[in-house]
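Visitor: Structure for the following, please:
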Amino acid sequence: MTAAYLTRIIPDPRSPQARRDTRTAVDLHRRLMSLFPDNAGPDPRARFGVLHRTEDTPTGPHLLIQSNHHPDLTKLPTTYGTATTKPLDTLLEALRPGLTIRYRCVASPVRKPGATTRAAYKLPAVVALTGTAADEWWLRQADAAGLNITNLHAQPLDTAHGTRTPHSGDRQRIHHTRTRFDGTATVLDPEQLRTKILEGIGRGKPYGCGLLSIAPARPEPQ
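Guide: Coordinates of the predicted model:
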């Protein structure tokens, strides 16, 4: 099975680099990718399986980064904050049919209408989904990930945004509507679930979308 690591970075609010990185999704993406080897081909994020999201906590934002390569945390500025990495292999290997888990995924639910529908309703190529439509999108994604959702709470989040300049030199605006999905589920297909955890879900993966986190559900109190 492919190795998997989870890194938690607790940025120091006094760090100007950390404050700058949290302003746009593009700046944060660049910072996180700097922790992995250079010259990794045309898509280093996919090669190293890098997925991330920002978690709001009572003490401030934490950064969660999942990867298939151990990040080099010494590349963070010395005043950036604290960071730790742990393997996820034991958790992934313990998955079995019937296991009840808790899940969290910040994702960018969208649909891509066909050309005829776009022309008839003057729609863009990608339509962001919210509300019930976003919930239905998540249920389809969960089914494809080998999960049976038993509880779902969805919360809209701020849009992931920024401006990037690819090798073509043309500036591109990044804009991903985000929803956080939390709840409980039953594992139906462990292999499908492992694959989706490692690959991520939906679009916007370089910019804080698609990381599916799971943990065994605690037994209900008697």
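Visitor: switch to C-alpha atoms for all contacts and neighbour counts from now on
Guide: OK.
Visitor: helices and strands around the helix or strand hosting residue 175, which ones?
Guide: Taking DSSP states H and E as the criterion, the element that holds residue 175 is strand 172-187. Under the contact definition 3 or more Cα pairs under 8 Å, 6 or more residues apart in numbering; DSSP states H and E, strand 172-187 sits against strand 100-107, strand 147-164.
Visitor: highest average neighbour count across these?
Guide: Stretch with highest mean neighbour count among the helices and strands packed on strand 172-187: strand 100-107 (a mean of 22; mean count of other Cα atoms under 10 Å).
Visitor: And the next helix or strand past that strand?
Guide: The C-terminal neighbour of strand 100-107 among helices and strands, as given by DSSP H and E, is strand 110-111.
Visitor: How far does that next one sit from its chain's centre?
Guide: Relative to its chain's centre, strand 110-111 lies at 17 Å (Cα atoms, centre = their mean, to the nearest Å).
Visitor: Tell me which residues are up against the helix or strand that comes right after it.
Guide: Later in the chain than strand 110-111, the nearest helix or strand by DSSP H and E is helix 115-121. With contacts defined as Cα atoms under 8 Å, 6 or more residues apart in numbering, helix 115-121 is touched by 123-125.
Visitor: do the same with stretch 36-50
Guide: Stretch 36-50 has contacts (Cα under 8 Å, 6+ apart) with 33, 51, 65-72, 198-199, 206.
Visitor: same thing with stretch 90-102?
Guide: With contact meaning Cα under 8 Å, 6+ apart, stretch 90-102 is reached by 182-190, 194, 214-217.
Visitor: Tell me where this structure has strands.
Guide: For the chain, applying DSSP state E gives strands covering 5-11, 51-57, 60-67, 81-87, 100-107, 110-111, 127-128, 147-164, 172-187, 212-216.
Visitor: and residue 26, which of the ones you listed is closest to it?
Guide: Comparing the strands of the chain against residue 26 with Cα to Cα, the closest turns out to be strand 147-164 (5.3 Å).
Visitor: how far off strand 100-107 does the strand holding residue 175 point, in degrees?
Guide: Using axes from the mean of the first three to the mean of the last three Cα atoms, to 10 degrees, the direction of strand 172-187 lies 170 degrees away from that of strand 100-107.
Visitor: Surely residue 80 is in contact with residue 18?
Guide: Yes: using Cα atoms under 8 Å, residue 80 is in contact with residue 18, at 5.8 Å.
Visitor: compare with the first, here's sequence two:
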Amino acid sequence: MHLTRFRINTARQGARHLLASPQRMHAAVMSSFAGALPSQGNASRILWRLDRTSRAEVLLFIVSEDRPDLTHLVEQAGWPTTATWQTYDYKSFLDGLTAGSTWDFRLTANPVHHIRRTPDEERKRTAHRTPRHQMAWLLARQEQAGFRILETPAERRRLPQGDAYQLIVRDERRHRFDKTELTTGETKHVPLVTVTYDGRLEVTDPAALRRTLIQGLGRAKAYGCGLMTLARSGGR
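Guide: A predicted model of the protein is given here:
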């Protein structure tokens, strides 16, 4: 497994073109792997995420089984003469995860649920709209995903009933784009709501957490969701 980090040059028109559309960015990421097409099974093993830092940087992270070649992204959205990308051996990091260890984490996800407005209506998938429900979405998945989000010590909580967990939900983004079904040729309008989670967790099941880090968490993985990364405190 590999973890790749690429810094996007937001001053370039090509970069702004990619950043404006999760669908275009998905196509650019998939083009980094020989023979990889969105319709193939290996696409599910490729996760990516955009991080917008406090220094107004935009970083692209990719987790993949194969080593990517981002030459086309450097030419379109990077610094062709001064910088490329960094790819690291991810397997050694994953193998070193142990139960009880604690980490800072970041995750961009598509928190959704299914609703039925009337008894006869078919259940429809819709995005959670409030930070409280978005946070609850992640808390409901933590055990199966192999981790526990740490609670905030009582003396550090700003409100008696609030800030119970070391978890922040931020940077909600709403997208809408057209997607053409490869099998039918039908074009569908795709709404997408994403949020970014920053927090601190304890590893409870290293094997399950490894699967989460490799396979992603939640839906819309093709569009920059599901990739969780870990870091030591202050390591971002």
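Visitor: Could you export the helices and strands packed on strand 172-187 of the first structure as JSON lines, including distance to residue 23 of the first structure?
Guide: Listed next are these as JSON lines, based on distance: least, Cα to Cα, whole Å:
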{"stretch": "strand 100-107", "distance to residue 23 of the first structure": "18"}
{"stretch": "strand 147-164", "distance to residue 23 of the first structure": "9"}
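Visitor: neighbours around the closest residue in space to residue 123 of the second structure that isn't next to it in sequence, how many?
Guide: Among residues not flanking residue 123 of the second structure along the chain, residue 116 sits closest, at 4.7 Å (Cα to Cα, 6 or more residues apart in numbering). Residues near residue 116 of the second structure, counting by other Cα atoms under 10 Å, number 11.
Visitor: Would you quantify the distance from residue 116 of the second structure to residue 122 of the second structure?
Guide: Going from residue 116 of the second structure to residue 122 of the second structure by Cα to Cα, to the nearest Å gives 6 Å.
Visitor: again with residue 169 of the second structure
Guide: From residue 169 of the second structure to residue 122 of the second structure the distance is 30 Å (Cα to Cα).
Visitor: what number of residues lie near the aligned partner of residue 42 of the first structure in the second structure?
Guide: Using TM-score structural alignment, the equivalent of residue 42 of the first structure in the second structure is residue 40. As a burial measure, residue 40 of the second structure scores 9 neighbours (other Cα under 10 Å).
Visitor: Roughly how far does residue 40 of the second structure sit from residue 78 of the second structure?
Guide: Here residue 40 of the second structure is placed at a distance of 28 Å from residue 78 of the second structure (Cα to Cα).
Visitor: So which bits of the biggest helix by length in the first structure are buried?
Guide: Longest helix of the first structure, by residue count under DSSP state H: helix 131-144. Buried residues in helix 131-144 of the first structure, counted by 16 or more other Cα atoms under 10 Å: 134-135, 137-139, 141-143.
Visitor: List the contacts of it.
Guide: For helix 131-144 of the first structure, the surrounding residues in contact (Cα under 8 Å, 6+ apart) are 109-110, 148-149, 154, 179, 181, 192, 201.
Visitor: Quick one: residues contacting residue 104 of the first structure.
Guide: Counting by Cα under 8 Å, 6+ apart, residue 104 of the first structure touches 180-183, 212-214.
Visitor: show me what contacts the aligned residue in the first structure for residue 5 of the second structure?
Guide: Alignment note (TM-score structural alignment): residue 5 of the second structure maps to residue 8 of the first structure. By Cα under 8 Å, 6+ apart, residue 8 of the first structure lies in contact with 62-65, 83-85.
Visitor: hmm, which of the residues you listed are the buried ones?
Guide: Neighbour counting over those (16+ other Cα under 10 Å) leaves 62-65, 83, 85 as the buried ones.
Visitor: Let me have these in CSV, adding distance to residue 13 of the first structure as columns.
Guide: As requested, those are arranged in CSV below (distance: Cα to Cα, whole Å):
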residue, distance to residue 13 of the first structure
62, 11
63, 13
64, 17
65, 19
83, 14
85, 21
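Visitor: For these, work out which two are farthest apart.
Guide: 62 and 85 (13.3 Å).
Visitor: From the centre of the second structure, give me the residue that's furthest out.
Guide: Distance to the chain centre peaks in the second structure at residue 120, reaching 34.8 Å (criterion: Cα atoms, centre = their mean).
Visitor: For that residue, give its distance to residue 12 of the second structure.
Guide: Distance from residue 120 of the second structure to residue 12 of the second structure, by Cα to Cα: 51 Å.
Visitor: where's the residue nearest to residue 85 of the first structure when sequence neighbours are not counted relative to residue 41 of the first structure, distance?
Guide: Counting by Cα to Cα, 6+ apart, residue 85 of the first structure lies nearest to residue 7, which is 4.2 Å off, once chain neighbours are set aside. Distance, residue 7 of the first structure to residue 41 of the first structure, by Cα to Cα: 23 Å.
Visitor: returning to what we had before: which part of the second structure lines up with the strand holding residue 175 of the first structure?
Guide: Using TM-score structural alignment, the residues of the second structure aligned to strand 172-187 of the first structure are 188-203.
Visitor: same check, this time on stretch 204-215 of the first structure
Guide: Counting by TM-score structural alignment, stretch 204-215 of the first structure pairs with residues 220-231 of the second structure.
Visitor: what about the matching stretch, how long is it end to end?
Guide: End-to-end distance for stretch 220-231 of the second structure: 24 Å, by Cα to Cα.
Visitor: picking up where we left off before, using a markdown table, please lay out the contacts of stretch 36-50 of the first structure together with distance to residue 27 of the first structure.
Guide: Formatted as a markdown table, these follow (distance: Cα to Cα, whole Å):
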| residue | distance to residue 27 of the first structure |
| --- | --- |
| 33 | 10 |
| 51 | 15 |
| 65 | 15 |
| 66 | 18 |
| 67 | 18 |
| 68 | 22 |
| 69 | 21 |
| 70 | 21 |
| 71 | 18 |
| 72 | 18 |
| 198 | 23 |
| 199 | 22 |
| 206 | 11 |
